[in-house]
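coords below, sequence missing:
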């Protein structure tokens, strides 16, 4: 991925000096992206592993689906989202690389602690710790990527980074399925958490902190903005408001499938843990990556030729996948269900890179990490938090009349929310051009 820059000059502390003449080699920018991608992979290995072990954890602690929905949802998401704001504020003022390295160390350690939990309440505390650590991951990473890659390549770079969600989830499904088959769930969490400690060292000592605005050859706008100023600026963009409303609805389905899909195929279709892990790794890993990369490449090309379609077309493509999702959940053949799940999940994630790229582009330089944290706050409190909880609560509700089939109808019910979300998301393109121009006019003022 070439950002059309060719040299790399470090400052005395090993970071990149804040000098308008300094450029970064394409190879090094790609290396940074690769390291951040690996960090995000571990982010979702440690996060997603819990979904693989819903069954044995539920059995050991005699928990309900509602309780498990809280554990994999709000127990993680609440502190993840609330801690993300102050951490992102810090990232807009200080060294983003160091913040990510510290966060990775914390969430890896707390994943290991999860395997040592002696009660359900201990599990909740450990998940909260994982959430706090992971809050230091994405907002600083988005800001770093925006500085290493110019606007016409930013969506693709963010797509590569975002695909870490699906690679990490695939590894969690595949490795977790194997571990569930051969080990107890406690051993699994210790094994999955340990490698992240090594990756934190690699990040800290090989990634350099760039000056803000490096890829756009402009300096920081006017000093650090407050959280209130950032939020007010973003809320004044109609395109951003629609973007967030639509993405929030879509995140309910995405996190619902990611956290309950493994249990769905085991409970409804009677598939063995290792077979479910193999299929979910293939579908979530390949399908999610394909959809995300498609969305990134599409957004970058449209940004040059048809800027007004950067959001609209990805939103409509995501909408086109919803019928496949309904079919995947309702058919009684496990083979057909898995076949339908692939195009559904691929198209479900096309909107993600355009959304992240637009968010960075609609924010001022000194707002980017905070803007990313605000997006993650909204999407994770609704998607990662409410999504799994809604599915779990609906599963218990439908179980009254449909038994184990309750989980099937709970997941189907969330697709209607996604259809609405696609429409709102696509609508944001109506104001996108004028809102982007406002940012550029402010930068030149």
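Arrived safely. Fair warning: this is a prediction, and the values are worked out from it, not measured in the lab.

switch to C-alpha atoms for all contacts and neighbour counts from now on
Noted.

tell me which helix or strand comes right after the helix or strand harbouring residue 266.
Element membership for residue 266 (DSSP states H and E) is helix 238-267. From helix 238-267 onward toward the C-terminus, using DSSP H and E, the following helix or strand is helix 273-282.

one more to weigh against that first structure:
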């Protein structure tokens, strides 16, 4: 939300603390709504697509992540000048990115044998948090501080955060490509797990 708070300050010219609180509130509402819609939408699209393509789950995940990329870039580039459009793009990007949550768990459960599922699930959660919300704020902060070079004005802070956050779409693109790569092996992996169970 700090990036959006700086964008709001630059767009409105106001540094009212209530506005900062409102930006955080709006971000939370948009994120919750996008998360719920994304999970429902991703699950339903994958369920339907799986009927015609057994590789449907990772393909839906990969395409959703790749479709989110232009919206992620747009948020970073337009946030200072087009706040309403930015909120719309955030909602779309988060919906697309959240559409894979249920599918990832589902794929994990059907490619891992039952006696190893709890370990696999724990490892997945650990790695996702380690590479995601645990380390990324620090990494983005360090990159932003590098670009900011000690400057304290709102425009420089917004630009430095924007430049640091530009890493996000590229990492997301790698994730989308990884899902599509996984689609090549998902059917065989599922078959092996089922054969092991039998």
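Received, thanks. The structure displayed is predicted, hence computed values, not measured ones.

re earlier: just how off-centre is the helix holding residue 266 of the first structure within its chain?
Centroid separation for helix 238-267 of the first structure versus its chain: 11 Å, with C-alpha atoms, centre = their mean, to the nearest Å.

repeat that for stretch 32-45 of the second structure.
The chain centroid and the centroid of stretch 32-45 of the second structure are separated by 13 Å under C-alpha atoms, centre = their mean.

that stretch aligns to what range in the first structure?
Per the alignment by TM-score structural alignment, stretch 32-45 of the second structure matches residues 285-298 in the first structure.

thinking again about what came up before, relative to helix 273-282, how tilted is the helix holding residue 266 of the first structure?
Compare the direction of helix 238-267 of the first structure with that of helix 273-282 by axes from the mean of the first three to the mean of the last three C-alpha atoms, to 10 degrees and you get 160 degrees.

just give me the residue right at the centre of the second structure.
For the second structure, the residue nearest the mean C-alpha position is residue 97 (4.4 Å; C-alpha atoms, centre = their mean).

ok, and the closest non-adjacent residue to that one?
residue 65 (5.5 Å; C-alpha to C-alpha, 6 or more residues apart in numbering).

mind listing the helices for the stretch 101-250 of the first structure?
Assigned by DSSP state H, counting those that start in this stretch, the stretch 101-250 of the first structure shows helices spanning 120-134, 138-148, 151-162, 164-182, 185-193, 195-206, 227-235, 238-267.

closest to residue 369 of the first structure out of those helices?
Each of the helices of the stretch 101-250 of the first structure has some distance to residue 369 of the first structure by C-alpha to C-alpha; the shortest is helix 138-148, at 4.8 Å.

what span of the second structure is the closest one aligned with?
Under TM-score structural alignment, helix 138-148 of the first structure corresponds to no residues of the second structure.

mean per-residue distance, stretch 65-75 of the second structure versus the first structure.
Here the mean offset of stretch 65-75 of the second structure against the first structure after fitting is 1.0 Å, by mean C-alpha distance after the TM-score superposition for the first structure.

what residues in the first structure pair up with that stretch?
Alignment note (TM-score structural alignment): stretch 65-75 of the second structure is matched to residues 318-328 of the first structure.

buried sites along the matching stretch?
318-322, 324-328 (16 or more other C-alpha atoms under 10 Å).

now do stretch 155-173 of the second structure
Buried positions in stretch 155-173 of the second structure, judged by neighbour count with 16+ other C-alpha under 10 Å: 155-166, 168-169, 172-173.

which of the residues you listed lies closest to residue 109 of the second structure?
The closest of these to residue 109 of the second structure turns out to be residue 172 (C-alpha to C-alpha; 23.3 Å).

of the helices of the stretch 101-250 of the first structure, which approaches residue 58 of the first structure most closely?
Here helix 120-134 is closest among those (C-alpha to C-alpha), at 9.3 Å.

returning to that earlier point: among the helices of the stretch 101-250 of the first structure, which is nearest residue 384 of the first structure?
Closest approach to residue 384 of the first structure among the helices of the stretch 101-250 of the first structure (C-alpha to C-alpha): helix 238-267, 5.6 Å.

could you give the angle of the closest one to helix 227-235?
90 degrees.

next, the buried residues of helix 238-267 of the first structure.
Across helix 238-267 of the first structure, burial judged by 16+ other C-alpha under 10 Å covers 238-267.

do stretch 100-120 of the second structure as well
Under 16+ other C-alpha under 10 Å, the buried positions of stretch 100-120 of the second structure are 100-103, 109-113, 120.

which part of the first structure matches that stretch?
With TM-score structural alignment applied, stretch 100-120 of the second structure matches the range 351-371 in the first structure.

distance check, the residue lying farthest from the centre of the first structure against residue 69 of the first structure.
Distance to the chain centre peaks in the first structure at residue 401, reaching 34.7 Å (criterion: C-alpha atoms, centre = their mean). Distance of residue 401 of the first structure to residue 69 of the first structure, computed by C-alpha to C-alpha, to the nearest Å: 20 Å.

please apply the same query to residue 387 of the first structure.
Taking C-alpha to C-alpha, one finds residue 387 of the first structure at 8 Å from residue 69 of the first structure.

once aligned to the first structure, how far is stretch 28-41 of the second structure on average?
Mean deviation of stretch 28-41 of the second structure relative to the first structure after superposition (mean C-alpha distance after the TM-score superposition for the first structure): 1.4 Å.

neighbouring contacts of that stretch?
Residues from elsewhere that reach stretch 28-41 of the second structure (C-alpha atoms under 8 Å, 6 or more residues apart in numbering): 87, 90-92, 94-102.

hang on, the earlier thing: just flag the most distant two among the buried residues of stretch 100-120 of the second structure.
100 and 113 (21.3 Å).

all strands of the second structure, in order?
Using DSSP state E, the second structure contains no strands.

so where do the helices sit in it?
Counting by DSSP state H, the second structure has helices at residues 2-12, 17-50, 56-78, 83-98, 101-111, 117-129, 136-148, 154-165, 167-183, 186-197.

ok, now which ones touch the closest residue to residue 57 of the second structure other than its chain neighbours?
Distance criterion C-alpha to C-alpha, 6+ apart; nearest residue to residue 57 of the second structure, sequence neighbours excluded, is residue 46 at 5.5 Å. Residues in contact with residue 46 of the second structure (C-alpha under 8 Å, 6+ apart) are 56-57, 60, 103.

what's the closest of those residues to residue 132 of the second structure?
Ranked by distance to residue 132 of the second structure (C-alpha to C-alpha), the contacts of residue 46 of the second structure are led by residue 103 at 18.0 Å.

please verify my assumption that that closest one contacts residue 61.
Yes: counting by C-alpha atoms under 8 Å, residue 103 of the second structure does reach residue 61; the two are 7.4 Å apart.
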